[in-house]
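Engineer: Provided below for reference: sequence and predicted model.
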Amino acid sequence: MTVESRLLEIFRSVFANDHLVIHDSTTAGDVPGWDSLAHINLMFSIENEFGVRFTDDQLMSFADVGELRRFLESRTQVA
């Protein structure tokens, strides 16, 4: 399973939307319901799924989904 597909599953779960589509350019403004609480839930879910820990600065620093994906790819082993 790719980082991209794992992220999509997390996004769909956090935002309770089985039809949600994300792209590298997706930002919080593109996803209905992506507010500060949803962001924390999203990041916590990503930490659990990928076995990473975000610093306080990183929690709010990713400009878009692509930047987040590249970060995760650099820190995880993808089969």
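Structural biologist: Sure, I can see it.
Engineer: C-alpha from now on. contacts and neighbour counts both.
Structural biologist: OK.
Engineer: and stretch 45-58, what's buried?
Structural biologist: For stretch 45-58, burial by neighbour count (16 or more other Cα atoms under 10 Å) applies to 45-46, 50.
Engineer: from the residues you listed, which is closest to residue 58?
Structural biologist: Nearest to residue 58 among the buried residues of stretch 45-58, counting by Cα to Cα, is residue 46 at 12.5 Å.
Engineer: burial measure for the residue nearest to that closest one when sequence neighbours are not counted, as a count.
Structural biologist: If the residues on either side of it in the chain are set aside, residue 46 comes closest to residue 10, at 7.0 Å by Cα to Cα, 6 or more residues apart in numbering. Neighbourhood size, residue 10 [other Cα atoms under 10 Å]: 18.
Engineer: next one for the comparison:
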Amino acid sequence: MLSELSEIFADVMDLDEVELRDATTAEDIEEWDSLSNIRLVVSIERKYKIKFANAEIEALRCVGDLVDTIIRKTS
């Protein structure tokens, strides 16, 4: 799943590639700002055919949290 998310992150942030780890946060990626975060959420919702509640989005602190939430919502 990290490789799929890396592709989404790279596309949204207009980067050649992004190497994600579970511990990666917005502080680790310069281009990850509030606007790109909204675009990430929309892209991920479309890719995995899920919807995030506002509280879920606010609770995400790192990529690992995002992965866990996607897995929970798609299982």
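Structural biologist: Sure, I can see it. Remember, predicted model here, so these are calculated numbers, not experimental data.
Engineer: quick one: which of the buried residues of stretch 45-58 of the first structure is nearest residue 27 of the first structure?
Structural biologist: The nearest one, if we look at the buried residues of stretch 45-58 of the first structure relative to residue 27 of the first structure and count by Cα to Cα, is residue 46, at 15.7 Å.
Engineer: what's the matching range in the first structure for the longest helix out of those in the second structure?
Structural biologist: Of all the segments of type helix in the second structure, defined by DSSP state H, the longest one is helix 34-48. Using TM-score structural alignment, the residues of the first structure aligned to helix 34-48 of the second structure are 36-50.
Engineer: which residues touch the matching stretch?
Structural biologist: Under the contact criterion Cα atoms under 8 Å, 6 or more residues apart in numbering, stretch 36-50 of the first structure has outside partners 7, 10-11, 14-15, 52-54, 59, 72, 76.
Engineer: format the buried residues of stretch 45-58 of the first structure as TSV; extra columns: distance to residue 39 of the first structure.
Structural biologist: As requested, the buried residues of stretch 45-58 of the first structure are exported to TSV (distance: Cα to Cα, whole Å):
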residue	distance to residue 39 of the first structure
45	10
46	10
50	16
